[in-house]
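Asker: have a look; sequence and predicted model below, questions after that.
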Amino acid sequence: MSSKVAIALCGLLMASFAVRAAVGAQPAQAVRADGQALFKARCAQCHEPAIERAPGLEQINKMTPQQIFGVLHGVMAPMAAGLSEAEKQAIANYLGARPSASAPPPISAEPTKAPPAPSATATSVMSSTGVNIPNLPTAPTSEWRAYKGNYASQNYAALDQINKDTVKGLHVAWRQSLSPQQVRQALGSSAEPSGNNQTTPLMIGGMVYYSSGVGGVVALDAVTGKVVWHVDSPVATAVPKPRATVSSADAPPRGDGAAPIEGSATRAIAYWTDGKGDDRIIAQIGNRYLTALNARTGKRYPDFGVNGQVDLRQGLEKGGEAFAWLTGPTVIVRGVVIIGTAIEDINDDRRVTVIDNPRGDVRGIDVRTGKQLWVWRSIPQAGEFGNDTWEEGSWKYTGGTNVWAPMSGDEELGLVYLPESSPSNDWYGGKRRGANLFSDSIVALDARTGKRAWHFQTVHHDIWDYDLPSAPVLADIVVDGRPIKALAQTSKQAYLYVLDRTTGKPVWPIIEHPAPAGDAPGEWYSPTQPMPLDSHGMPFAYDQQGVSASDLMDFTPELHEEAVKILDQYAYGPVYFPVVVDGKGKGVGKKGSLHMPTSSGGTNWPGAALDPETNILYVPSITATRSAKLGPPPAGSDTFLVRKDAARPDGPQGLPLFKPPYGRLVAIDLNKGELKWTVANGDGPRNHPALKGLNLPPLGEPGRVGPLVTKSLVFMGEGMTQSPPGAGGKKFRAFDKATGRVVWETTLDGETTGVPMTYAWKGKQYIVVPIGGPGHPGEFVALTIN
């Protein structure tokens, strides 16, 4: 829904107060029947008597009376305070009962001119293929062929050998290091791998594949976990002269002719097959080289790029020499490898310059030849759609707006779905005024051509680092009997955006909700931000949003009183509350402003999981706040303000400031558009000395974790936590996916640092958990039941 919908509804509410005097004395039944009079008394003055011509009503026409009532009762509740329940229902019944005024306009191939401001709705060049929607293509249930199981990013396997009755028998089948001993010996290194093991392996044909801790690839036997082959270094190539800011991976080749060994693990690698025996592992080696390896032998394909590899620092228009792609695993759609970029955030004193920050372009590379097929410019250049959302020529120098997160793809539609990041500077946008497309947007591209099919911007002019950190989940849902090819996007601000993935249009309404303005000098504040609504017309949020005194922790009266005093030290407000300037305006006398959720959650890069049989989405989320303020940048900077002193404020006696759960698992029914249940993930700080003697339920661990869904269970760890004293962090659990009840748990010797996966081979089902943590080198633990 566009901002015009919200304006139309707001005008409607204003009108109701003028009409109440005339209808207030009527019997309740008469009031309920007079929704048309309530509407026309005011709307006719601004929008003419014909209701079909009022702005935004083409979207209202698509809402049910229940949804409209939810908007009046929920999002617009402050303005509707003078309306009775009967009057709200009368208005909802009237608006929701009318047929659509006209058929939707035809879909154009490509807009010829960008609109003056981006809408929350999307522009499309794709059309529906009808109501007979085939299921999304999936890999064999026994294998795990992509980072999230498939390129629909569902993190699901229809395996049930490990179920509610047998899960208690889980035990360790094998374990293997992120950098196995053979790899370290081959490199002449004794260094242990990083404990921040965010890698999820693949399993194809009895081989487990993963990105090693030294930037190579390891293949294991799926039954024993023993190394079958490993590739550790790029082949030697000419290396451009590095800039001072480029990493040591740019060092010249070693004396033995091999390229540098420096590197680190990516979150995943990719697999492609032609179904005729050409089976390839596509990986980044040495932080720089896209490499095609034979899945059975590990040998390079010599006709892929140069000697089996493509130098990813070539082919970018801006900042190619500073390329680094470590975080977001790629997808392969219709034979095209889609590559994003990981670009350092610019938000504080770590960097002094904004203008030379690389732009986050996305590329398509032929999986057979390594030839670069196209480049998608994430910041539109002159003459491109969306360019006018970068005012004062800021598109010429702004960087970021990259895709560092995992992506998703639909082989049938030929589309790849990009979760775009925020621009630089992350927390101050005075030098990039405007809504800034395609930052913080879901962008659907044609995989073969790189052309935009549609886009949807989730945050206009991001100044909170609320970029999209996780892969969109693709689902074939059924809403009121109507099949829809859908896409569900979780977010840091804990909103769920559900779109038709063929067109980008919202499945349930998304309104442009008024957003508060701040007082940072030179800043541009978007007057509205997109707010997704669920099927009941309430905000489609699955965690605490914004900060208010009513959300403060209240385990005891004494702790609550202390929490009130702490909150008073900060400025705060709703979810899009602007960051204050240190010592000025709203920041006078305050330590900074509090923001909930933080830029590290609600949901971060591990993302959600889907049961495609029920279309229940399982979403992990962190409930935590962060303080921030803006201040002068370091000397030599070309930006005006940067974020200062960002921190997680301690609550009373080191406990969290707000109510639990601090880590949660939420089940959302995508067919019905509503939350099904929410449970705490972990005990949290309930063993804290200040809570001694209190009979508290689990409070939840605020760790970044990803769920794994099987036929009957949801598996999830607690993540790398930043919990107060008395909390855990090394548990791995199985939840009943129908109720959220914990049916099994174990304590691992490391924290769950990556997204778990599962496979079946030679009659056994395995669950592989990436673990690590402070003082624990990264490794994989494979669990089975027999």
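Answerer: Thanks, I have it.

Asker: drop to CA atoms for contacts and neighbour counts, all remaining ones
Answerer: Will do.

Asker: mind checking which helix or strand the spatially most central residue of the chain is in?
Answerer: Computing the C-alpha centroid of the chain and ranking residues by CA atoms, centre = their mean puts residue 470 first, at 3.1 Å. Using DSSP states H and E, residue 470 falls within no helix or strand.

Asker: find the nearest non-adjacent residue to it, please.
Answerer: In this structure, residue 470 finds its nearest non-sequential neighbour in residue 605, 4.4 Å apart by CA to CA, 6 or more residues apart in numbering.

Asker: now do the contacts for that neighbour.
Answerer: Taking CA atoms under 8 Å, 6 or more residues apart in numbering, we find residue 605 in contact with 405-406, 469-471.

Asker: output those as a markdown table; include the columns distance to residue 289.
Answerer: Compiled in a markdown table, the contacts of residue 605 are given as follows (distance: CA to CA, whole Å):
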| residue | distance to residue 289 |
| --- | --- |
| 405 | 19 |
| 406 | 18 |
| 469 | 24 |
| 470 | 24 |
| 471 | 23 |
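
Asker: and of these, the nearest to residue 422?
Answerer: Checking the contacts of residue 605 against residue 422 with CA to CA, the nearest one is residue 469 at 10.1 Å.

Asker: re earlier: how far away is the residue nearest to residue 470 from residue 407?
Answerer: 11 Å (CA to CA, to the nearest Å).

Asker: which residues are common contacts for those two?
Answerer: Overlap between the neighbourhoods of residue 605 and residue 407 consists of 470-471, taking contacts as CA under 8 Å, 6+ apart.

Asker: second one coming, line it up with the first:
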Amino acid sequence: MKMATQHLKLCVIPLLIALTRAPAAFAQAEAYSGVTSSMLLFQEHCAVCHGENLEGASQGTPLRGELRHGDSMAQIIASTTDGYEELGMPGWRDALSADQIRNIAMYVLETRANVDYVTSNFEAPLSIPAGVIQSEVHDFRLETVVDDLDPLPFSIEPLSDGRLLVTEKTKGVRIVGADGALSDLVRGTPQAYDDIYRLESRLDIERGAGWLFDVALHPNYQENGWIYLHFSERCTDCNDMSRETGRPVSMNKLVRARIEDGEWTDEETIWRAEMEHYSRASDVAAGGRVAFDDAGHVYFSIGIKGGSNYRGIQDLSTPWGKIHRVNEDGGIPNDNPFADQDGVYRSIYTYGHRSPQGLEFDAETGALWGSEHGPRGGDEINRLLPGRNYGWPLYSLGMDYDGTPVEYGTDLGITFELSDIEQPVVDFTPSPAVSSFIISTSEKFPEWEGDFLVGSLKARSLFRIGIEHNRLVYRETLFEGVGRIRDIEQNDEGDIFLLLEHGAGGRIVRLVPPDEEVGPLASQAAEPPRSRPDEETLSDLPTTDWLTNGGGLFNRNFSALTEINTENVNRLGPVWRTHLEGSGVGRKYSGEAQPIVHEGVMYVITGADDVFALDVETGEILWRSSAHLTDEISTICCGWTSRGVGFGKDKIFVGQLDGVLKALDKDSGEEVWSIQAEAWEEGYTITSAPLYFQGMVITGFAGGEFAARGRVKAYSADDGSLLWTFYTVPAPGEFGHDTWPADDDAWRTGGGTVWHTPAVDPELGLIYFSTGNPGPDYNGAVRAGDNLFTVSIVALDVYTGRYRWHFQEVHHDLWDYDAPNPVVLFDLDYNGVPRKGLAQAGKTGWLYILDRTNGEPLVGIEERAVPQEPRQATAATQPYPVGDPFVTQTLDVAPEGYRLINNGAVFTPFWEEPVVLRRGDANWPPSAVDPESGVMYICAGERQAAYSVREDLEQVESGQRYSGGRMRFAPIPVTGIVSAMDLRTNRKLWSQRWPSRCYSGLVATAGDLLFAGRNDGRLTALDRRDGSKLWEFTTDSGVNAPAAVFSHNGKQYIAVFSAGSLLGRTTRGDSVWLFTLLDGEREGGPLDH
């Protein structure tokens, strides 16, 4: 039953409430001072209003049920810190420290979830429900298979004949028959030691060592009979520690053997640690899981088996706190991340783990997953990526047991950046003590397919977790309070088994569909399983449709089609021209959108944000969706424009100048959903084409000249719900904030907006974009520092929006050297080694060529000293790419009326007196890359600008123009340039200059052609090998949009939007043109539609 919505309201009365818990409870609480501290803080400051157990009191509301302002840790902390005056709730920012507020929030969360840290519920009654358990998509019963196991079983493994292998930590290995009969212990297994600790609580723990852990069948068990066993090998008098203390030591070990006639035989050691690393550490959190992939590797986890303060977990020369990977025979795979390093355990696959619990390989996706315990909160489900650091004991989303943040790095002498830590896909705070899990493939519960079924110890609950594309999409508690779930497994018949541990004896239960006893349903058709994203093909080298702005996820603007080529391009001619009903015709508008094409329908958006669907064969308008933008929009920088639409899941995605993001039905143009993504009144507009990827719609927001704070957001393609947000200007406490002033709020209006459609590498799971200038544009005095992540290339996890790496092209930009040209991805060999590359053409006139896996330069980039202006707080150095600029970067003679300083070179500073600089830039018009030759083609302009600062600058509100100075273009003719750059060397191969700015973008083809628009209305085809002109056609308006190349019914076409541009100062229009090879006279009826 849904509870009534309540306020999270903390009372201001600092009254110490008498403690009324039973003495036994306090005895347990005192064992962990942090738990006591949290409880006392809540009792002192909050219980008078909300009740000792959150049940509410006369002066305030209860804190059970749904909370109006959110029930996550971050939301409760925010509510407690800031308060809500309108509700009579003061903020506690000044009265309590951040740690104290966090402790209160943790107490609220733990109490709401009934997961008191100080008890482990070993002795809590097993409460197996007798009836049907109802859940969101599948009802089920729990059926006991066997109920007289040892109190501490660890693992179950189904056999193909219906039997189960089970390990009991302190006893050995048994076989459970299909009828539930329990065998004697298998003879000859590694010895298990029965030094069990107390079960009823965490007090007075007798540390155990020498236990058995996971048992797992080789993937080809039916042929080879191999069974793998992970256990803790115990010894005495075997290393210095055992000899000095006279006590046994132990360490995890992995072996394999066969079972024949109840005997463990043919044992082989697969992995064993160095004897010096055997320790007295308990097996309580030793890890112990085993998993196989489909390539002959076996993975195993080792938890806390080292010294105090978690020493060694971050050290690759120790085995603990790691996930290891070896070949099935124990050999080290050549592609292990540390296989070629000396002095380390070469078996290490990942590190920085605290207490690993579950380990599963997803055969469907090829991903390895793990679960692990945090301290107090911060339980995790992680995707395990080779070589990555998972943070312990440097960082955790939970808190330490004493109520303080997890930050052992200081004690261990380890410094790190948060970006060095792989963040969890799922965080459990408060901690239910997650345990093992499966990724369900059960045909008995078909709508759970692909779901994570996750057990828990302390909470005694079973969770169903939906993870799609490395992000949490739903979470359901299937049941709670039943028993401590140590392991979960499924067999080939679709049976799902739970292994429960309990002080009175362990138990195995099975999840059973409600009607299994009478067979499957015959009279009721099953509902279809929950759909997974049915992705349209987004080819990197399109040969049919042109599905994205940029031609594919790599943004390469390259077509693999060859029908139209250098030999026959002279036969290219128009098939039809369609006028878009006068939409976006007027001085303030620009037509800069690249058409997209899907199955014979072309989609184009005008500068008025009106979307049109055209029949490719005839040019007929199939539907129109009008935006009806208000003329009141006043926060548009550079003309009313849109650079395109997105496509996916049978929808057209549209970002508008008024901050609206919406989805249209591709067949009818009817609105499917619409959201106000941002407010134009606060400076935010959308000018780029949204990107569709894996069920998400991702967009950046323009507005850098209007006191905005840059951001990229991802939304659900199904309903527009927000999935993640990344701010390009970090807030206090976030990585990179130290590059902004500490004594003001300059970061709130710091710019860094995103003007273009990002690129995505699906294999790496990363999304890439470059950012705009800091705010204000020209006055750096108010924002001392490098100003991350402005004028930067940024990589994020595409599924979560989490930061992965960045490269800043301009530190502390003063010149509007923002980076609006779309990033482009490519794969090339460098010195004989295949590398995953990224390139971005900057407004500095340089090409930045990086390794897209880590942001390191593939072609050298040097930090060099630059001229200084202390009043501007100029950066001491700037990045200088090795190679050639693609435009001219200096002036020989100053324009009339200006003084030439430093030859007008890039990075020359200025103050109140105007300083003229050469400004050769690549703006938003996209570049093209030939992935085979490794050549990048850039459309740019060469001009001059005079800069000056406005000193009397005050902080402004978002949505107000915020330039901090002035940039005027000098009275010298503008030159357009198309340059071809070698991505392996960053050297210019050729360039072509025009008497007007190149302001259209480029598209290249495998037919050795390069298509470019001209301001006077020409569409031009160049030979991309040398830049020579091969063909041109004059349209009726400026061609200031990139063309699209596609095939339809086996024939290649070129489409372009000819509508002019405000910044290009060209003739406006509303025409879409389609071209193909003509044989003699053009066939068909009139040209216009």
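Answerer: Right, received. Where do you want to start? For clarity, every value in this text was computed on a predicted model and none was experimentally measured.

Asker: just to revisit the earlier point, across to the second structure, which of the contacts of residue 605 of the first structure hold up?
Answerer: With contacts defined as both residues aligned by TM-score structural alignment, their matches' CA atoms under 8 Å, 405, 469-471 are the ones among the contacts of residue 605 of the first structure whose aligned partners also touch in the second structure.

Asker: give me the element residue 241 of the second structure is part of.
Answerer: Secondary structure assignment for residue 241 of the second structure, by DSSP H and E: helix 240-245.

Asker: tell me which residue of the second structure matches up with the residue nearest to the centre of the first structure.
Answerer: Following TM-score structural alignment, the counterpart assigned to residue 470 of the first structure within the second structure is residue 821.

Asker: quick one: residues contacting its match.
Answerer: Residue 821 of the second structure makes contacts with 756, 770, 840-842, 922-927, as judged by CA under 8 Å, 6+ apart.

Asker: kindly recompute the last result at 10 Å.
Answerer: If a contact means CA atoms under 10 Å, 6 or more residues apart in numbering, then residue 821 of the second structure has 755-757, 769-771, 839-843, 921-927, 938-940, 1001 as its contacts.

Asker: ok, residue 161 of the first structure next?
Answerer: Residues in contact with residue 161 of the first structure (CA under 10 Å, 6+ apart) are 167, 710-712, 760, 763-766, 784-785.

Asker: ok, these vs residue 308 of the first structure, which is closest?
Answerer: Nearest member of the contacts of residue 161 of the first structure to residue 308 of the first structure, counting by CA to CA, is residue 760, at 31.1 Å.

Asker: corresponding residue for that closest one in the second structure?
Answerer: Residue mapping for residue 760 of the first structure onto the second structure gives residue 1047, with TM-score structural alignment as the criterion.

Asker: these two touch, right, that match and residue 561?
Answerer: Yes: if you go by CA atoms under 10 Å, residue 1047 of the second structure and residue 561 touch, sitting 8.0 Å apart.

Asker: in which helix or strand does residue 37 of the first structure reside?
Answerer: With elements taken from DSSP H and E, the one containing residue 37 of the first structure is helix 35-47.

Asker: what's that helix packed up against?
Answerer: Packed against helix 35-47 of the first structure, as judged by 3 or more CA pairs under 10 Å, 6 or more residues apart in numbering; DSSP states H and E, are the following elements: helix 3-23, helix 85-97.

Asker: the shortest one vs helix 3-23, what angle?
Answerer: If you take axes from the mean of the first three to the mean of the last three CA atoms, to 10 degrees, helix 85-97 of the first structure sits at 130 degrees to helix 3-23.

Asker: buried ones in helix 85-97 of the first structure?
Answerer: By neighbour count, and taking 16 or more other CA atoms under 10 Å as the criterion, the buried residues in helix 85-97 of the first structure are 86-96.

Asker: mind checking the helices and strands packed on helix 35-47 of the first structure for the one nearest to residue 755 of the first structure?
Answerer: The stretch from these with the least distance to residue 755 of the first structure (CA to CA) is helix 3-23; that distance is 37.4 Å.

Asker: now the equivalent of residue 674 of the second structure over in the first structure, nearest residue through space, not along the chain?
Answerer: In the first structure, the residue paired with residue 674 of the second structure is residue 309, using TM-score structural alignment. Closest residue to residue 309 of the first structure in three dimensions, ignoring its sequence neighbours and counting by CA to CA, 6+ apart: residue 291, at 4.3 Å.

Asker: what do we get in the first structure for residue 899 of the second structure?
Answerer: Matched to the first structure by TM-score structural alignment, residue 899 of the second structure sits across from residue 569.

Asker: isn't that match up against residue 592?
Answerer: Yes: at 7.9 Å, residue 569 of the first structure counts as touching residue 592 under the criterion of CA under 10 Å.

Asker: tell me which of these two has more neighbours.
Answerer: Here residue 569 of the first structure and residue 592 are set side by side on neighbour count (other CA atoms under 10 Å), and the busier one is residue 592, at 27 against 14.

Asker: before we move on, back to that, check the secondary structure at the residue nearest to residue 470 of the first structure for me.
Answerer: Reduced to three states with DSSP: H, G, I helix; E, B strand; the rest coil, the structure at residue 605 of the first structure is coil.

Asker: residue 586 of the second structure too?
Answerer: For residue 586 of the second structure, the secondary structure call by three-state DSSP comes out as coil.

Asker: sorry, back to before: which one of the contacts of residue 161 of the first structure has the most neighbours?
Answerer: Note: the member of those with the most neighbours is residue 766, at 28 neighbours, neighbours being other CA under 10 Å.

Asker: that residue belongs to a strand?
Answerer: Yes: Residue 766 of the first structure sits within a strand when classified using three-state DSSP.

Asker: so it touches residue 173, yeah?
Answerer: Yes: shown here, residue 766 of the first structure and residue 173 form a contact pair, counting by CA under 10 Å, at 8.1 Å.

Asker: name the residues contacting each of those two.
Answerer: Common neighbours of residue 766 of the first structure and residue 173, counting by CA under 10 Å, 6+ apart, are 223, 781-786.
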